[in-house]
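A.B. asks: Quick one: sequence and predicted model below, then my questions.
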Amino acid sequence: MRAILHNSDYTVTLASFPLTLVFGPFDPTGSDGLPADAITCAILGSHAVSALTAITIQDTAESESVLPCAPDQIDDQARCVLEDMAVQAIKVGAISSVEAVSAVAQIAADYSQVPLVLHLGPQEISSEEVEDQDETEDVVGATLELLVPQAHVVVIEGRRLNQWITEEVLEAAGQELAPAALQAIGADWVLVTGNQQRPGHLVNILVGPDNLTISWPWTAPPERIRDSGGLVATALAALLATGHGVEDAAKKACAYAEASLNQSFQPGMGQRIACRNPIIN
């Protein structure tokens, strides 16, 4: 809906855009997290509103520390937004504690009519201390138990999904396809990106209700680039917000991500950054 206001000096266009609520960390380099997600949403026709889950102290080479937000802060911020504005889709990224996972899961339950896109990517816990490794496992376990069953679409990289099945983080017994292990615990749709079918041949696999399975080629992103699944997940959520169906949104999100990754740039001494406003031929 658009309204045009006129007077002798200026013209103002007021527009109503679909809204996407993004849960995620603040990455100061702009390579991931809320700043990057806001650009992705804008490019794809949605306005991003956000709930901060953590602040990272980092450059393009490494993350020095992660400052998680308190669960009640995450809850308060998300509910302030949701009670004020009608959100059309929700995307959940990295969450740094079991308590925060629980808070987000309760919000998702209270707004179950809004499609939720869950990215199962790396957690924002940078230390290699044993206790932090244990905490990461606890966060993954809580995410699988509390958020996957509420997800309309789960996005996960093929390598991570296969690793979780090998390490028995996920139970895949009796499942013909690895994504079905996530459907077995409640996900409606599962999008696996960059799954290796054979050496040098990667595909995306979308598995939906009634054993619907679609696959299409995926071009490996350039080396030294951050996890690409968050880019796909945000694009998919923004496209759902604008009214696309899951199949169409998944394919368009992957095409957008490929273009963004192929036009990545290296502004510092570390990893490359995806161009979130790519030129698409």
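C.D. replies: Thanks, I have it.
A.B. asks: For the rest of this, base every contact and every neighbour count on C-alpha atoms.
C.D. replies: Noted.
A.B. asks: Which parts of the stretch 51-200 of the chain are helices?
C.D. replies: With helices called from DSSP state H, counting those that start in this stretch, the stretch 51-200 of the chain shows them at 71-84, 98-110, 130-146, 158-166, 180-183.
A.B. asks: just those helices: most buried one?
C.D. replies: Of the helices of the stretch 51-200 of the chain, the one with the most neighbours on average (mean count of other Cα atoms under 10 Å) is helix 180-183, at a mean of 21.
A.B. asks: got the helices of the stretch 51-200 of the chain as CSV, with distance to Thr60 columns?
C.D. replies: Output for the helices of the stretch 51-200 of the chain, formatted as CSV (distance: least, Cα to Cα, whole Å):
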stretch, distance to Thr60
helix 71-84, 26
helix 98-110, 26
helix 130-146, 22
helix 158-166, 22
helix 180-183, 32
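A.B. asks: Could you point out which of those sits nearest Ile225?
C.D. replies: Nearest to Ile225, of all the helices of the stretch 51-200 of the chain, is helix 158-166, at 15.4 Å by Cα to Cα.
A.B. asks: just how off-centre is the closest one within its chain?
C.D. replies: In terms of Cα atoms, centre = their mean, to the nearest Å, the centre of helix 158-166 is set 18 Å apart from its chain centre.
A.B. asks: The structure to be compared is supplied as follows:
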Amino acid sequence: MSAPGAPRPPRPAPPRVLTVAGSDSGGGAGIQADLKTMLALGVHGMSVLTAVTAQNSLGVHGAWELPAEAVRAQFRAVVDDIGVQAVKTGMLSSAATAATVADLLAGLDPRVPVVVDPVAVSKHGNALLLGEAVEVVRSRLLPRATVATPNLDEVALLTGVRVADEEGMRAAARAMLGHGSRWVLVKGGHLPGARHRAEAADLLSDGREEHWYRAPRYANPHTHGTGCTLASALASYLVLGHDVPAAVGLAKEYVRGAIEAGFPLGAGVGPVDHGWRERGRAH
């Protein structure tokens, strides 16, 4: 026991997760959502900004990509001093940025899990993955992914597979796995007629086993940031020691609560509530 008045020994640092993504000035998605999620789940979040967006509840009003040297410098500053135990990627925008990030990830210990959220279109329909960047993500980033987390629009962009039903999600998973990721989580929230269904279904597969995750669909329209939040939660649970199927289940449960508690903000689509668990405890 320490003597009275003696300084306490510093506690060990929590697990460290790095997000490589764009900034959302409205705070609902992107780097801001990632760091809020990581804090809520008990890991230390660090960031590499790839782009700055002028964004609010109504949409993306402007986007400015950071130069490759700025992306590289941020990554090296974090990795070379602090170290990372898991990585999540989000908005990469251009081929140059995607290639820079792929090169940086290739230099990490292969045991470091990487969650690739191949962000292509914002919640409001704004394109966030441009031109040749699609091929770079497909050929150079996905082979480094422990888990890729595409929605159905992103599956179509990356593979050409268009999904109309749950059986089609299996074909989508096979096509995505063909580009090299170890696991793929195909998010089924955009299935035709999905809004009228009582539940949403996602499929996790590594080509040998598959896991279906089903959750109630909430009428709450305030869902900005769900994809970023899910990928960040997944990276956090992986670094906390869970295997991929368990980490997906825990991440889905966290996002379920965040969607249920999503709140209005501004004149458009509000964000999910990253602090829903703490607010629940407070009451």
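C.D. replies: That came through, no problem. The model shown is predicted, which means the values in this text are computed figures rather than measured ones.
A.B. asks: Which one of the helices of the stretch 51-200 of structure 1 lies nearest to Gly208 of structure 1?
C.D. replies: The closest of the helices of the stretch 51-200 of structure 1 to Gly208 of structure 1 is helix 180-183. By Cα to Cα, the value is 8.4 Å.
A.B. asks: Read off where that closest one ends up in structure 2.
C.D. replies: Aligned by TM-score structural alignment, helix 180-183 of structure 1 falls on residues 174-177 of structure 2.
A.B. asks: cool, and stretch 89-102 of structure 1?
C.D. replies: Residues 86-99 of structure 2 are where stretch 89-102 of structure 1 lands, counting by TM-score structural alignment.
A.B. asks: so who does the aligned partner of Ile43 of structure 1 in structure 2 touch?
C.D. replies: The equivalent of Ile43 of structure 1 in structure 2 is Ala40 (alignment by TM-score structural alignment). By Cα atoms under 8 Å, 6 or more residues apart in numbering, the contact set of Ala40 of structure 2 is His274, Gly275.
A.B. asks: show me where the stretch 1-150 of structure 2 has strands.
C.D. replies: 16-24, 44-56, 59-65, 86-89, 114-116, 147-148 (DSSP state E, counting those that start in this stretch).
A.B. asks: Columns mean neighbour count and distance to Met176 of structure 2 on top of these, output as a markdown table?
C.D. replies: As requested, the strands of the stretch 1-150 of structure 2 are exported to a markdown table (neighbours: other Cα atoms under 10 Å; distance: least, Cα to Cα, whole Å):
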| stretch | mean neighbour count | distance to Met176 of structure 2 |
| --- | --- | --- |
| strand 16-24 | 26 | 21 |
| strand 44-56 | 21 | 24 |
| strand 59-65 | 15 | 27 |
| strand 86-89 | 28 | 17 |
| strand 114-116 | 29 | 12 |
| strand 147-148 | 29 | 8 |
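A.B. asks: any chance of those in JSON lines, plus distance to Ala175 of structure 2?
C.D. replies: What follows is those, written out as JSON lines (distance: least, Cα to Cα, whole Å):
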{"stretch": "strand 16-24", "distance to Ala175 of structure 2": "25"}
{"stretch": "strand 44-56", "distance to Ala175 of structure 2": "27"}
{"stretch": "strand 59-65", "distance to Ala175 of structure 2": "30"}
{"stretch": "strand 86-89", "distance to Ala175 of structure 2": "20"}
{"stretch": "strand 114-116", "distance to Ala175 of structure 2": "16"}
{"stretch": "strand 147-148", "distance to Ala175 of structure 2": "12"}
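A.B. asks: so which of the helices of the stretch 51-200 of structure 1 comes closest to Glu64 of structure 1?
C.D. replies: Minimum separation from Glu64 of structure 1 across the helices of the stretch 51-200 of structure 1 (Cα to Cα) falls at helix 130-146, 14.3 Å.
A.B. asks: For Val255 of structure 2, list the residues it contacts.
C.D. replies: Neighbouring residues of Val255 of structure 2 by Cα under 8 Å, 6+ apart: Thr226, Thr229, Leu230.
A.B. asks: In structure 1, what residue corresponds to the first one?
C.D. replies: With the correspondence set by TM-score structural alignment, Thr226 of structure 2 lines up against Ser228 in structure 1.
A.B. asks: Now do the same contact list for that match.
C.D. replies: Contact partners of Ser228 of structure 1, counting by Cα under 8 Å, 6+ apart, are Pro221, Ala257, Leu261.
A.B. asks: mind checking which helix or strand the second one is in?
C.D. replies: Secondary structure assigned from DSSP states H and E places Ala257 of structure 1 in helix 246-262.
A.B. asks: Superposed on structure 1, what's the mean shift for the match of helix 180-183 of structure 1?
C.D. replies: In the superposition with structure 1, the average deviation recorded for stretch 174-177 of structure 2 is 1.0 Å (mean Cα distance after the TM-score superposition for structure 1).
A.B. asks: roughly how far is that stretch from the heart of the chain?
C.D. replies: With Cα atoms, centre = their mean, you get 19 Å for stretch 174-177 of structure 2.
A.B. asks: try stretch 2-11 of structure 2
C.D. replies: Computed by Cα atoms, centre = their mean, the separation of stretch 2-11 of structure 2 from the middle of its chain amounts to 39 Å.
A.B. asks: Let's see the distance spanning it from one end to the other.
C.D. replies: 14 Å (Cα to Cα, to the nearest Å).
A.B. asks: Surely Val116 of structure 2 and Leu92 touch.
C.D. replies: No - using Cα atoms under 8 Å, Val116 of structure 2 is not in contact with Leu92; the gap is 10.5 Å.
A.B. asks: Contact partners for the aligned residue in structure 1 for Leu18 of structure 2?
C.D. replies: Matched to structure 1 by TM-score structural alignment, Leu18 of structure 2 sits across from Leu21. Going by Cα under 8 Å, 6+ apart, Leu21 of structure 1 touches Ala48, Val49, Ser50, Ala51, Val87, Ala89, Ile90, Lys91.
A.B. asks: cutoff 10 Å now
C.D. replies: Taking Cα atoms under 10 Å, 6 or more residues apart in numbering, we find Leu21 of structure 1 in contact with 38, 41, 47-51, 78, 81-82, 86-92, 114, 116, 234, 237-238, 241.
A.B. asks: Over to Ala255 of structure 1?
C.D. replies: By Cα under 10 Å, 6+ apart, Ala255 of structure 1 lies in contact with Trp218, Thr219, Val232, Ala235, Ala249, Leu261, Ile280.
A.B. asks: returning to what we had before: where does the helix holding Ala257 of structure 1 end up in structure 2?
C.D. replies: Counting by TM-score structural alignment, helix 246-262 of structure 1 pairs with residues 244-260 of structure 2.
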